[in-house]
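In: mind looking at a prediction? Sequence and model below.
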Amino acid sequence: MKIFKSKKTFHDYIERQREMGKKIGFAPTMGALHQGHISLYEAASKENDLVFSSIFVNPTQFNNAADLEKYPRNIENDLKILENSDYVDAVYIPEVSDLYPDGLKSKSYDFDGLENEMEGKFRPGHFDGVGTVVEELLLQVQPDNAYFGEKDFQQLVIIEKLVEKLKLPVKIHGVAIYREKNGLAMSSRNERLSAEQREASKIIYETLLKVNDWFRIITVPEINQRVKDIFEDQRGMVLEYFEISDEQTLKETDFFYKGHNYRAFIVVFVNEVRLIDNMHLE
């Protein structure tokens, strides 16, 4: 596996691969790698000649300075994981100046309102930060295909919109959520949970499974109330939000309309750790 810390060297390498007609798959990350990231590389390896990763903790997508400071970083361990995965051919570890040559500030985007739903209500400026860094990485890496996890489903939909609006020549792929044995969605933030908290947090996934069952038999307001009741009884947990939304528009719904696809979204604080999850409703 090749490691690139220079934008120019990485660019030259990509140009050589392009000249040889290689098809490139790309999965950008913020490090603190786990099996969920590996599932992205595995998916990419099935459809591309080369798989590239990147590691960059993007400051502009954190609207909470303390959250940025606490974000886990262990580049040596990340590189070991990538090396052992056997899926990744090259990893790009850029400096801030490589992605923000004009200074550390976000561009301003219009994602047709997608950015104002759910996470947008609680994390102002977050998706401008995401859009800025993803746009720059896609322009630099020039992949044929790029892979993002469905755990951040709103982010995935927004990146698809970004690519559509900017007419970037890359196909975006969503990869199913990779879960721990107890059902908890794998996340770098899980490392901040104690063993007891990690086990207790399985209630998030168990609740989504119940929602998928309730989806067939009761109304959306009734489902919303049941979810609130569940988390009022959970010690050390606070439900930030739960909603059922249209998968295309991300707008919350209070009724199930025929011909639409819906997904349940949930965010829970386990003490100070913010955990997100979602599930397509069958």
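Out: Perfect, thanks for sending it.

In: from here on, just use CA atoms for contacts and neighbour counts.
Out: Noted.

In: what residues are up against residue 68?
Out: With contacts defined as C-alpha atoms under 8 Å, 6 or more residues apart in numbering, residue 68 is in contact with 59, 62.

In: would you say it is within a helix?
Out: Yes. Using DSSP: H, G, I helix; E, B strand; the rest coil, the secondary structure at residue 68 is a helix.

In: would you map the strands across this structure?
Out: Under the criterion DSSP state E, the chain contains strands at 2-4, 24-29, 50-55, 90-92, 145-149, 171-175, 237-246, 262-270, 273-280.

In: look up how far residue 11 lies from the closest residue to residue 171 other than its chain neighbours.
Out: Counting by C-alpha to C-alpha, 6 or more residues apart in numbering, the nearest residue to residue 171 once its immediate chain neighbours are dropped is residue 145, at 4.7 Å. Using C-alpha to C-alpha, to the nearest Å, one obtains 17 Å as the distance from residue 145 to residue 11.

In: take the one below as the second:
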Amino acid sequence: MPLVKTKNQLKSHLAALDPKGRLGLVPTMGALHEGHATLVEKAVTENDSVVVSIFVNPTQFNDKEDLERYPRDLNADMAVLMDISDRIIVFAPSAEEMYQNDITANTYDFDGLDKVMEGAFRKGHFNGVGTVVETLLRLVAPDRAYFGEKDFQQLQIIKKIVADKSLPVEIIGCPIVRESNGLAMSSRNKRLSKTIRQEASFIYKTLIAAREKFGMKSAKQITDWVTNEFKNHADLELEYFVIADADTLSMETKKQRNKKYRAFIAVYADDVRLIDNIALNY
């Protein structure tokens, strides 16, 4: 399983593949866990070869300390991937290589998809995400690219980029993988103490309860209830809870038939920021 660190090396490996074979891409920031492994396993099953990128993208972090604390262990990541398949090419570039020494993000028009939830609290985040994902899609030119639904807003924004840029790739969203207590798997979970990790299971329990209330209560009533629930958990600080249209990500004001809705949440567990979401009516 080759590990390449430059674009030219990657191009050489891609050029040696069967041109008739199907190629998959799984972009990651490393610190791989079972959720990542599920994406890679699906990609390996559906394609002849798979590129897994491991790149902690500096332009999508609005907090320098968060960037510095993000877990990194390339050797451990390689071990995870080696257990999955030998048909994987690992691309682990430096920021200088990825951005060609100009580490700045492009500016995109996401038609408002970036103005709510994560975009509202992380200025410039989605421009950074869009820049590195577009770069990877153009560089690798995969038939399919795989993303987890834990970052559902990101998934919708990537689909928007692909449509706007007419990129010939199928974007595949994959279900959230959870720990045994319901906590959505995340590389950031490694920074949680054992006690806080267990307490953070309350995030998913709250989403489940919100889904149960969705058919009977208004979005405001549910949001108020969630806000009050978190006041009873001193170690968990609610940043936002939003019920939104699953397609447009616009906040729900009055439920409409034939529309799909999701609940989105961001919570600080100690100083670790965790996000999650759940489908409410499908």
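Out: It's in. Keep in mind that what you see is a predicted model, and the values were worked out from it rather than measured.

In: neighbour-wise, which of residue 145 and residue 11 of structure 1 wins?
Out: Under the neighbour definition other C-alpha atoms under 10 Å, residue 145 of structure 1 and residue 11 were set side by side, and residue 145 has more, 20 against 15.

In: so who does residue 5 of structure 1 touch?
Out: For residue 5 of structure 1, the contacting residues are 92, 93, 94, 95, taking C-alpha under 8 Å, 6+ apart as the criterion.

In: sorry, back to before: quick check: which of the strands of structure 1 is nearest to residue 159 of structure 1?
Out: Comparison of those against residue 159 of structure 1 by C-alpha to C-alpha identifies strand 171-175 as nearest, at 7.8 Å.

In: which residues touch the closest one?
Out: Judged by C-alpha under 8 Å, 6+ apart, the contacts made with strand 171-175 of structure 1 from elsewhere in the structure are 39-40, 43, 144-150, 156, 159-160.

In: burial count for residue 257 of structure 1?
Out: Summarising burial for residue 257 of structure 1: neighbours were counted as other C-alpha under 10 Å, giving 10.

In: trace it over to structure 2, please.
Out: With TM-score structural alignment as the criterion, residue 257 of structure 1 lines up with residue 256 in structure 2.

In: distance check, the residue nearest to residue 171 of structure 1 against residue 2 of structure 1.
Out: Taking C-alpha to C-alpha as the measure, residue 145 of structure 1 and residue 2 of structure 1 are separated by 19 Å.

In: likewise for residue 181 of structure 1?
Out: Computed as C-alpha to C-alpha, the residue 181 of structure 1 to residue 2 of structure 1 distance reads 32 Å.

In: now do residue 33 of structure 1
Out: For residue 33 of structure 1, the distance to residue 2 of structure 1 equals 17 Å [C-alpha to C-alpha].

In: of those two, which one has the most company?
Out: Under the neighbour definition other C-alpha under 10 Å, residue 33 of structure 1 and residue 2 were set side by side, and residue 33 has more, 22 against 12.

In: just to check, the more buried one is in contact with residue 188?
Out: Yes. Using C-alpha atoms under 8 Å, residue 33 of structure 1 makes contact with residue 188 at a distance of 6.9 Å.

In: are any of the contacts of residue 5 of structure 1 buried, and which?
Out: Judged by neighbour count, with 16 or more other C-alpha atoms under 10 Å as the criterion, the buried members of the contacts of residue 5 of structure 1 are 92, 93, 94.

In: could I get those as JSON lines with distance to residue 193 of structure 1?
Out: Supplementary listing: these in JSON lines, determined by distance: C-alpha to C-alpha, whole Å:
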{"residue": "92", "distance to residue 193 of structure 1": "29"}
{"residue": "93", "distance to residue 193 of structure 1": "27"}
{"residue": "94", "distance to residue 193 of structure 1": "29"}
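
In: so who does residue 54 of structure 2 touch?
Out: Residues in contact with residue 54 of structure 2, defined by C-alpha under 8 Å, 6+ apart, are 27, 28, 29, 30, 90, 91, 92, 93.

In: measure the first one to residue 71 of structure 2 for me?
Out: To tie it back to what came earlier, the one meant is residue 27 of structure 2. Separation of residue 27 of structure 2 from residue 71 of structure 2 (C-alpha to C-alpha): 16 Å.

In: so those two - more neighbours on which side?
Out: For residue 27 of structure 2 versus residue 71, the count of surrounding residues by other C-alpha under 10 Å is larger for residue 27: 21 against 18.

In: quick one, what contacts the nearest residue to that one once chain neighbours are set aside?
Out: Of all residues not flanking residue 27 of structure 2 in the chain, residue 53 sits nearest, at 4.8 Å (C-alpha to C-alpha, 6+ apart). Remark: with contacts taken as C-alpha under 8 Å, 6+ apart, residue 53 of structure 2 is in contact with 25, 26, 27, 28, 29, 90, 91, 92.
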